[in-house]
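> Give the three-dimensional model of this entry:
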Amino acid sequence: MDQFSDSGELFAIHNLFYQGAYKEVLDHSTAGYSDSAQLQCRIYKYRAQIALGSATTVIEELEDTEGQAALAAVKALALFKAGEVESSLEIVQELVETAAEDANVQVLGGIVLYLAGKAEDALLLLSQHEDNLAAVALIVQIRLAQNKIDQAAKEVVLAKRWGQDNMLVNLAEAWVDLSLGGDKYQDAFYIYEELTQTPSSSNARTFVGQAIADIQLGRYPEAEDAINSALERDESSSEVLVNAIILFTLLGRDYSQYEETLKAKDPNNAFLTDYEDKSALFDTCAAQYTSLIVE
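Reported below is the predicted structural model:
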């Protein structure tokens, strides 16, 4: 089992974090936890702060991480998110050389390396994991981003042998199914449907996954129900807002309120920047044809 979630102490906060319930992670009580569990909970809380846009606060709290590889890895992620890319990569490189066997170094270092455009370095670090489902999930995401779906699928098959009922394995399988398409869209829908009906897994992120599967299956009314459920749970989530924009575009409805909220909350969101780049390219191409018509 994943060392981050195999104990009763860590199971709840682990699931909350990977559901994207970051505020609940910060409020989660760790009273009575063992020292090792306390450290991992502290890391989840730091990561939740980073995800909520408080990377600078985390950096300040982790001023001295000498001899604490896991916390140094957290600091590297916070630095990267704060725009201090070179400092972040320096820390990760040192950790790769001195503490590559640490599960947090593998996952957090892998995230930093991938975000910095060093996908193969990230995969090399992650490949050193031992029964770490967080590492498996990240490997699957990277392979899917590389359009290496077969390799991603193999990672899921291997992980299911020892982490069958873990939420991360289920999510990774759904990601692969959505990438494979065809009949697999329905399989992905079933996974997300089961998660949304399980109290411990029902959250905005799983409803978004269900909506994506419904969209691919052409079931727009059902997708709208799922997106509305996601909005009810977290109306400020970038992930929810992006998919609301996509769905309401397909439905031919006004999505301006979601776009405005996304721009205010996450102006550098990849969806927005990609949309702006493509809009600019379209305008350039259109201008060329306009000039031909005028001539």
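
> alpha carbons only for contacts and neighbour counts from here, please
OK.

> Could you say which helix or strand holds Ala226?
Per DSSP states H and E, Ala226 falls inside helix 220-233.

> ugh, wrong one, I meant Gly32
Residue-wise, Gly32 maps onto no helix or strand under DSSP H and E.

> tally of neighbours for it?
Counted with other CA atoms under 10 Å, residues neighbouring Gly32 total 9.

> One more, so I can put them side by side:
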Amino acid sequence: MSEQIVDDFYSARNLLYLGAYPQALSALSQFTHLSGALELEHKSLLYRAYLGQGNYAMVLEEIPATTTDLTLQAIRQLTLLKQQTSDDSHSAIIEKVEGLIAESNDLQNTTFVAVAAQILIICGRHEAALKMLALQPRNLECVAMTVVAYLSINRVDLAQKLTAKLRTWAEDAPIAQLAEAWAALFVGGPKYNEAFYIFEELAQASSVSTARLLTALAVCKMHLAQYPEAEALLLEALEKDSNDPDVLANLVVCANLTSKPLETKSRYLSQLKHAAPTHPFVVDLETKDAEFDAIAARLSA
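Predicted coordinates for the structure are as follows:
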């Protein structure tokens, strides 16, 4: 593998992490004659960028259900997970992924580990994800995914320890900085400003102001009670991706915090439910609505 290819794949991978999917696809488009492991890595990055754009149908069409490659099969299952809406389909995906993990003899393919772990985390199988991720303690994406797993189960202490250790050997890597900012957001207090500056530096250094980074900046601003600035950032993010579920979810929150008219909040929520019916914000809201209705029915009986 030439240094040029290593550098360009590194750039494309970082753009993928930052949510700059068109730029990542552009960086990958210059490679046309690859083979072996290099071709697989290229395909994996390519499909993950399309997945980030929400091009589920294309990814599923190009990665057949019969593919024997574990990494591509994991990407297919992640695509199905993001596309599907029922718990039954989630169960089938988990069963499939667990079968893929069992089928892999050594779990040395870091992309497979990272993608499979992402699926397990989304489905609440944090222990299984952490067990697998522990096999790749020096891979940046796997370590960052471990931070996500810790934060998902409210082990902020472990996430902070891991990001501190990560800083000793990968301080300048964008995904390491992202992981540090995520942990800072969970800690709160003075750390909100620290997280904001990390996200801001990433946007400036990469020269890409993505919907993902703008939303992260807006979340920091909301925690700092700087609501007009947060709303401006979210509206800018919405211009970049009108169907991004995290942008829409945070617009609902921001609309509540700024006492926007009910129709404004309802419009954002309706868009969110249409774009991502299984988004955690939607699921949590529907659960609370059902609990409220049940309590109201008991009290009125």
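
> Next, the TM-score between them, please.
Remark: TM-score between the superposed chains equals 0.86 [TM-score structural alignment, normalised by the length of structure 1]; 284 aligned residues with a CA RMSD of 2.5 Å.

> distance from the helix holding Ala226 of structure 1 to structure 2 after superposition?
Comparison of helix 220-233 of structure 1 with structure 2 after fitting gives an average deviation of 1.5 Å (mean CA distance after the TM-score superposition for structure 1).

> residue range for that helix in structure 2?
Alignment of helix 220-233 of structure 1 against structure 2: residues 227-240, by TM-score structural alignment.

> Which of the residues in that stretch are classified as buried?
Neighbour counts using 16 or more other CA atoms under 10 Å place 227, 230-231, 233-238 of stretch 227-240 of structure 2 among the buried residues.

> got JSON lines for the residues you listed, with distance to Ala49 of structure 2 too?
As requested, the buried residues of stretch 227-240 of structure 2 are exported to JSON lines (distance: CA to CA, whole Å):
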{"residue": "Tyr227", "distance to Ala49 of structure 2": "31"}
{"residue": "Ala230", "distance to Ala49 of structure 2": "27"}
{"residue": "Glu231", "distance to Ala49 of structure 2": "27"}
{"residue": "Leu233", "distance to Ala49 of structure 2": "23"}
{"residue": "Leu234", "distance to Ala49 of structure 2": "22"}
{"residue": "Leu235", "distance to Ala49 of structure 2": "23"}
{"residue": "Glu236", "distance to Ala49 of structure 2": "21"}
{"residue": "Ala237", "distance to Ala49 of structure 2": "18"}
{"residue": "Leu238", "distance to Ala49 of structure 2": "19"}
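
> what's the closest of those to Pro22 of structure 2?
Lowest distance from Pro22 of structure 2 to the buried residues of stretch 227-240 of structure 2 (CA to CA) belongs to Ala237, with 15.0 Å.

> sorry, back to before: helix or strand next in line after the helix holding Ala226 of structure 1, which one?
Scanning onward from helix 220-233 of structure 1 (DSSP H and E), the first element met is helix 238-250.

> Packing partners of that next one?
helix 204-216, helix 220-233, helix 256-265 (3 or more CA pairs under 8 Å, 6 or more residues apart in numbering; DSSP states H and E).

> Mean distance between that helix and structure 2 after superposition?
Helix 238-250 of structure 1, aligned to structure 2 and superposed, deviates on average by 0.8 Å (mean CA distance after the TM-score superposition for structure 1).

> count of neighbours near Cys220 of structure 2?
26.

> shouldn't it be in contact with Ile198?
No: assessed by CA atoms under 8 Å, Cys220 of structure 2 is found out of contact with Ile198, at 10.7 Å.

> one step back: for the helix holding Ala226 of structure 1, packing partners?
Helix 220-233 of structure 1 is packed against helix 204-216, helix 238-250, with contacts defined by 3+ CA pairs under 8 Å, 6+ apart.

> and with 10 Å instead?
When contacts are defined as 3 or more CA pairs under 10 Å, 6 or more residues apart in numbering; DSSP states H and E, helix 220-233 of structure 1 sits against helix 184-196, helix 204-216, helix 238-250.

> In a markdown table: these, plus distance to Thr290 of structure 1.
Below are those laid out as a markdown table (distance: least, CA to CA, whole Å):
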| stretch | distance to Thr290 of structure 1 |
| --- | --- |
| helix 184-196 | 41 |
| helix 204-216 | 35 |
| helix 238-250 | 26 |
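
> Mean neighbour count, these: which tops it?
helix 204-216 (a mean of 25; mean count of other CA atoms under 10 Å).

> and it, what does it pack onto?
The contact analysis (3+ CA pairs under 10 Å, 6+ apart) places helix 204-216 of structure 1 against helix 167-180, helix 184-196, helix 220-233, helix 238-250.

> Can I get the helices and strands packed on helix 238-250 of structure 1 in CSV including distance to Asp27 of structure 1?
Shown next, in CSV, are these (distance: least, CA to CA, whole Å):
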stretch, distance to Asp27 of structure 1
helix 204-216, 18
helix 220-233, 17
helix 256-265, 22
